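**Q** A predicted structure for the sequence below; I have some questions about it.
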Amino acid sequence: MSLVDGAILASLYMVGIALLMSLYRLLKGPSLPDRILALDTLYINTIAGLILFGMQLRSAIYFEAALIIAMLGFVGTVMLSKYVLRRDIVE
């Protein structure tokens, strides 16, 4: 195992821990904005995990999946934030 492979593996473990902490905050968040922020953090951690996994397997398909999750995560966060502010998504 090279130094780069070890760094990728260690980073995957750290991202996994961050995913678990984000999931905990999503389930136990004290308020709705905290849960929306936890969901956004969960998207970001998932993207990081997919990119690291793609680097470990040396496959480009995981980068495309991460890009799709990034786009959907952004749209989802905007829609949820708009709903919290106005209680209406469609204007």
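**A** Arrived safely.
**Q** can we go C-alpha only for contacts and neighbour counts from here?
**A** Fine.
**Q** helices of this protein, residue ranges please.
**A** With DSSP state H as the criterion, the chain has helices at 3-28, 32-57, 61-86.
**Q** use this one as the comparison:
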Amino acid sequence: MTLAMDLMNYALIAAFVVIGLCQMMAMIRVVIGPSTGDRILALDTMVVNAIGLIVLMGIAQGTRVYFEVSLIIAMLGFVSTVAYARFVLRGDIIE
């Protein structure tokens, strides 16, 4: 049983590292993105990575609160990405 728990801990650490690296690469794309579309896509990727980090935190701590928080952030991230894309394309959000 301890071997399975050790493997789970190593897998969680590896997942934190990989998603953290992905988050940093997306931040770099936001800063040096050649176009506005690339920056919007990088921001959306950062939201997805943040959701992944929150879910991993919930798994590591063994609580369900983080999963509900990740659902709320996913909804807000989708709405904000759509609003930002509409603003860039049309110049206004509300018609």
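**A** Done, it's in. These numbers were taken from a predicted model, which means no experiment stands behind them.
**Q** just to revisit the earlier point, out of the helices of structure 1, which one sits most buried?
**A** Across the helices of structure 1, averaging neighbours per residue (mean count of other C-alpha atoms under 10 Å) puts helix 32-57 on top, at a mean of 19.
**Q** what's residue 90 of structure 1 aligned with over in structure 2?
**A** Here residue 90 of structure 1 is matched to residue 94 in structure 2, going by TM-score structural alignment.
**Q** one more: residue 41 of structure 1?
**A** By TM-score structural alignment, residue 41 of structure 1 lines up with residue 45.
**Q** contacts only, for that match.
**A** Residues in contact with residue 45 of structure 2 (C-alpha atoms under 8 Å, 6 or more residues apart in numbering) are 23, 26.
**Q** ok, now how distant is it from residue 30 of structure 2?
**A** Applying C-alpha to C-alpha, to the nearest Å, the value for residue 45 of structure 2 to residue 30 of structure 2 is 10 Å.
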